[in-house]
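Enquirer: Give me coordinates for this.
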Amino acid sequence: MVQFLPRVHDAALWTTRGPLPTVTPGPLLPLAEQAAGALRASRATIAVFEATTGGLVNAALQSAPGASAFTTCGAVTYSSRKGAPVLGADLSLPQATDADSYVASKQAWTQGLARAKRLETGATWCLAESGACGPTFQHTGLLTGFTALFISGPIERGILLRSAHAEREPNMWAFTKAALDLIVEAIALDDGGTGAPAAEEGGGVSIEAAGELLCVKEDRYGGVEIEVPASAAPIVSAARFERELAAALGGWQAAGKRGLWLRVPVECSACIAPAIARGFVYHHAQPGYAQLTRWLPTDQPSPLPAYAFTQIGVGGVVVNAAGEVLMVQERVAPMPLHQNSWKLPGGLADPGEHFADTVAREVYEETGVRATLEGIVSLRHTHNYRFGQGDVYVVVRLRVPAGGEEITVDKGELLDARWMSRAHIEALVERDPSAPLAGKVSVSNLKMISNALDGRLIVGTELPTSRGPVPTMLYTAGT
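Expert: The predicted structure is shown next:
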């Protein structure tokens, strides 16, 4: 689970510290014992990206027994430009022109890197480090070593450390010790300390204790799936959600993420308006949640797929032993022109229901007749149907064994149901498309019935699937 912070002024996250303690090079485990213990006790994970420490932070953490439980990944990128394949091009910065801007660039770089890589790796914490150890420096204004350390997680902290000397290896060890101490400090603050920096002047918002308002995971397409858990309902508010979402959006944009998918349960519907204000749009809704999306790239149109826009209906040409077809009159037809017309029994498929199961269920519910599938007859595709959706109407042929013709009409659904001969059906056809169909049969129903009685059937074959217990069906023309 990834938690996000409300946005505060970046300067409030940084402190400058010194002088550095002297660290004697030696075994790594004593350096990392406290950090490893804090990570283990809090069941947290960490990713570390370092430069001037040369991998000592990662090495120290991995020297602790059971390190695989809390270390995720990391890298040493001594040159940010040469490390672009690992860091991403978005994290490269313009070359500094003087000592002060060089130090400031390291602060901005580690802050952006920690935030971006935390989202990318899914770790609880991400620590980024970069600076200069000595003995020589790029800018004449730099005389001693320094490092910028930034940790991003349930709370964020940045420290700028200046050494009293320019000795390379002692600085590397001292910077490593400081990085490990920062991990301990951040975890302690998150565990009930005062993790909030001061509010911005002018009424800015201070950081609240980090809540679990956003559950996040990356998808396979460079996007992010976000869910507000229903369990957050007691603590959620529009203002709190807006702050956390705003902070998260900054990290996703910096990391080059693309499509965002946000699911909000009905218990947390207060989050919907702030999400829309941040550029999200509705994708679809179900009884228990609303799904929203946002496409982050501004230089290309969104390819995010639309929600399902076609419904599936099934009609049954039910034939008895005498060759008669079961016809029904709906109690309320979908269109006034069709009221009291004679049509095929059937209805809409439920989610996860095969054609054969749909029509057998509908026929039995409406008429009490039990029928078995013989095959699919035809498909009709109509656009701009109910709620503007498309409609695929699947016509199937079913057979009723001798003695199974007794009809029990469901008066909640139907006015009447009868067995009719083909000649009787043909005599009832209304060929004027604008005429009312009361007591009549439409031309389209006649054509579907004729195809079922005269044409070849499409048959289904089950295929294995990895998408759940319901098998996939392959429908092909019969011989």
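Enquirer: CA atoms for contacts and neighbours, from now on please.
Expert: Will do.
Enquirer: the helices in this structure, which residues?
Expert: In the chain, the segments counted as helices under DSSP state H are 29-41, 56-62, 84-87, 99-121, 168-190, 238-254, 272-277, 355-367, 422-427, 443-454.
Enquirer: Let's have those helices in JSON lines, adding mean neighbour count and distance to residue 330.
Expert: As requested, the helices of the chain are exported to JSON lines (neighbours: other C-alpha atoms under 10 Å; distance: least, C-alpha to C-alpha, whole Å):
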{"stretch": "helix 29-41", "mean neighbour count": "19", "distance to residue 330": "66"}
{"stretch": "helix 56-62", "mean neighbour count": "21", "distance to residue 330": "72"}
{"stretch": "helix 84-87", "mean neighbour count": "14", "distance to residue 330": "64"}
{"stretch": "helix 99-121", "mean neighbour count": "21", "distance to residue 330": "55"}
{"stretch": "helix 168-190", "mean neighbour count": "21", "distance to residue 330": "64"}
{"stretch": "helix 238-254", "mean neighbour count": "18", "distance to residue 330": "47"}
{"stretch": "helix 272-277", "mean neighbour count": "17", "distance to residue 330": "40"}
{"stretch": "helix 355-367", "mean neighbour count": "22", "distance to residue 330": "10"}
{"stretch": "helix 422-427", "mean neighbour count": "14", "distance to residue 330": "17"}
{"stretch": "helix 443-454", "mean neighbour count": "17", "distance to residue 330": "14"}
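Enquirer: Just send those helices back as JSON lines, with distance to residue 74 too.
Expert: Formatted as JSON lines, the helices of the chain follow (distance: least, C-alpha to C-alpha, whole Å):
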{"stretch": "helix 29-41", "distance to residue 74": "16"}
{"stretch": "helix 56-62", "distance to residue 74": "7"}
{"stretch": "helix 84-87", "distance to residue 74": "10"}
{"stretch": "helix 99-121", "distance to residue 74": "9"}
{"stretch": "helix 168-190", "distance to residue 74": "14"}
{"stretch": "helix 238-254", "distance to residue 74": "18"}
{"stretch": "helix 272-277", "distance to residue 74": "32"}
{"stretch": "helix 355-367", "distance to residue 74": "51"}
{"stretch": "helix 422-427", "distance to residue 74": "75"}
{"stretch": "helix 443-454", "distance to residue 74": "64"}
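Enquirer: between those, which gets nearest to residue 263?
Expert: Shortest separation from residue 263 across those is recorded for helix 272-277, at 9.4 Å, computed as C-alpha to C-alpha.
Enquirer: just to revisit the earlier point, tell me which of the helices of the chain lies nearest to residue 381.
Expert: Comparing these by C-alpha to C-alpha, helix 443-454 comes nearest, at 12.5 Å.
Enquirer: Show me what that closest one is packed up against.
Expert: Where contact means 3 or more C-alpha pairs under 8 Å, 6 or more residues apart in numbering; DSSP states H and E, helix 443-454 is packed against strand 372-382, strand 390-399, strand 429-430.
Enquirer: Please provide the structure for the following sequence as well, for comparison with the first:
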Amino acid sequence: MKKPLDSEVFSSMLDASISYWRQQGKKGVWIKLPLELSNLVEAATKAGFRYHHAEPDYLMLVRWIPNNTPDVLPANASHRVSIGAFVMNSKREVLVVQEKYGRFSGIGLWKLPTGAVDEGEDICTAATREVKEETGIDTDFVEVLAFRQGHKSFFQKSDLFFICMLQPRSFDIQKQASEIEAAQWMPIDEYAAQPLVGGNELVNLITKVCLARFGGTYNGFSPQLTTSASGKQTFLYFNGHFP
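Expert: As a prediction, this is how the structure comes out:
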């Protein structure tokens, strides 16, 4: 759908098309309506189409045609991906920030740099980018140490949160003025002693995993650039130990 169209004309065309698709044995139909054709949404929903997902410039609608078989059209993306960056220097100081906004703002909590992975962005790239954006520190990605899957978080979607270890290449902090209230290198013991770190089971466990990796008693998953069956380059994360 690209050219302007009257909604009544579209409705008539849609009815005829559905009849034709049913005769052909078609099951699932997708309609991609760009923003400028939003006048056709009502006609599509009256024809039995439902919302599937929306992007800034279009709305995707779908309809399952057969009445005697289950609707097996794949659902919209169910997860978002985010990272937490564990960066520690040779003095056993961890890179931490205080956020200006959100549920952790204004409570004095020093936390690891975190952020969402952009569409089409690799986890390892996102981790180094977020640290650079929030603190000005250049880093090398080392490993994925652990991950947590949460549910019913952002817009009722699930969330995959990857804890990543990075090696600092610079040490002079330049905090992000728009989102970060403060940033510093903090002794790891002082960081872990915070009530919302040591007193929270999940965050406390994450801290223990990070320290175990720094102490050499734990191994995470390092990225290896490889090629998928479709010919696209992708990262496989593994700990390098084979039986």
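Enquirer: For residue 146 of the second structure, which residues are in contact?
Expert: Residue 146 of the second structure sits next to 162-164, 206, 209, 220 when contact means C-alpha atoms under 8 Å, 6 or more residues apart in numbering.
Enquirer: Determine which residue in the first structure is aligned with it, please.
Expert: Aligned by TM-score structural alignment, residue 146 of the second structure pairs with residue 378 of the first structure.
Enquirer: same check, this time on residue 52 of the second structure
Expert: Counting by TM-score structural alignment, residue 52 of the second structure corresponds to residue 283 in the first structure.
Enquirer: do you know how far that match is from residue 294 of the first structure?
Expert: 9 Å (C-alpha to C-alpha, to the nearest Å).
Enquirer: Looking at those two, which is more packed in?
Expert: residue 294 (22 against 18; other C-alpha atoms under 10 Å).
Enquirer: List the residues that contact the equivalent of that one over in the second structure.
Expert: Using TM-score structural alignment, the equivalent of residue 294 of the first structure in the second structure is residue 63. Contacts for residue 63 of the second structure were tallied using C-alpha under 8 Å, 6+ apart; they are 28-30, 48-50.
Enquirer: of these, which stay in contact in the first structure?
Expert: Shared with the first structure under both residues aligned by TM-score structural alignment, their matches' C-alpha atoms under 8 Å, the contacts from the contacts of residue 63 of the second structure are 28-30, 48-50.
Enquirer: Considering those, which possesses the most neighbours?
Expert: residue 49 (20 neighbours).
Enquirer: wouldn't it be in contact with residue 62 here?
Expert: Yes. Using C-alpha atoms under 8 Å, residue 49 of the second structure makes contact with residue 62 at a distance of 5.2 Å.
Enquirer: The first structure: which residue goes with residue 29 of the second structure?
Expert: Here residue 29 of the second structure is matched to residue 260 in the first structure, going by TM-score structural alignment.
Enquirer: For its match, give its distance to residue 252 of the first structure.
Expert: Residue 260 of the first structure is 9 Å from residue 252 of the first structure, by C-alpha to C-alpha.
Enquirer: re earlier: just so I know, which of the helices of the first structure lies nearest residue 468 of the first structure?
Expert: Of the helices of the first structure, nearest to residue 468 of the first structure by C-alpha to C-alpha is helix 355-367, at 17.4 Å.
Enquirer: Where in the second structure does that closest one align, residue-wise?
Expert: Under TM-score structural alignment, the match for helix 355-367 of the first structure is residues 123-135.
Enquirer: and the matching stretch, how far out from the chain's middle?
Expert: 13 Å (C-alpha atoms, centre = their mean, to the nearest Å).
Enquirer: hang on, the earlier thing: may I see the kept ones among the contacts of residue 63 of the second structure organised as JSON lines, with distance to residue 135 of the second structure added?
Expert: Formatted as JSON lines, those follow (distance: C-alpha to C-alpha, whole Å):
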{"residue": "28", "distance to residue 135 of the second structure": "48"}
{"residue": "29", "distance to residue 135 of the second structure": "47"}
{"residue": "30", "distance to residue 135 of the second structure": "44"}
{"residue": "48", "distance to residue 135 of the second structure": "50"}
{"residue": "49", "distance to residue 135 of the second structure": "47"}
{"residue": "50", "distance to residue 135 of the second structure": "44"}
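Enquirer: And those, which is closest to residue 127 of the second structure?
Expert: Distance to residue 127 of the second structure across these (C-alpha to C-alpha) is lowest for residue 30, with 35.2 Å.
Enquirer: ok, for the closest one, nearest residue in space, not its chain neighbours?
Expert: Distance criterion C-alpha to C-alpha, 6 or more residues apart in numbering; nearest residue to residue 30 of the second structure, sequence neighbours excluded, is residue 62 at 4.5 Å.
Enquirer: That neighbour reaches residue 18, doesn't it?
Expert: No. Applying C-alpha under 8 Å, one finds residue 62 of the second structure not in contact with residue 18, separated by 12.0 Å.
Enquirer: hang on, the earlier thing: not counting its neighbours along the chain, what's nearest the match of residue 294 of the first structure?
Expert: Nearest non-adjacent residue to residue 63 of the second structure, counting by C-alpha to C-alpha, 6+ apart: residue 49, 4.7 Å away.
Enquirer: what residues are up against that neighbour?
Expert: Residue 49 of the second structure neighbours (C-alpha under 8 Å, 6+ apart): 61-63.
Enquirer: same question, residue 75 of the first structure
Expert: Shown in contact with residue 75 of the first structure (C-alpha under 8 Å, 6+ apart): 48-50, 55, 86.
Enquirer: Those residues: which two are farthest apart?
Expert: Largest separation among these by C-alpha to C-alpha: 55 and 86, giving 14.8 Å.
Enquirer: give me the number of residues near residue 187 of the second structure?
Expert: For residue 187 of the second structure, the count of nearby residues is 16 (other C-alpha under 10 Å).
Enquirer: Hmm, it is touching residue 95, no?
Expert: No. Contact between residue 187 of the second structure and residue 95 fails when scored by C-alpha under 8 Å: they sit 9.0 Å apart.
Enquirer: Overlap of the contact sets of the two?
Expert: With C-alpha under 8 Å, 6+ apart, residue 187 of the second structure and residue 95 have no common neighbours.
Enquirer: For stretch 457-476 of the first structure, what is the distance to the chain centroid?
Expert: Chain-centre distance of stretch 457-476 of the first structure: 27 Å, with C-alpha atoms, centre = their mean.
Enquirer: buried ones in it?
Expert: 457-460, 472 (16 or more other C-alpha atoms under 10 Å).
Enquirer: Most widely separated two among the residues you listed?
Expert: 457 and 472 (19.0 Å).
Enquirer: wait, what's in contact with residue 253 of the first structure?
Expert: Here residue 253 of the first structure is in contact with residue 296 (C-alpha under 8 Å, 6+ apart).
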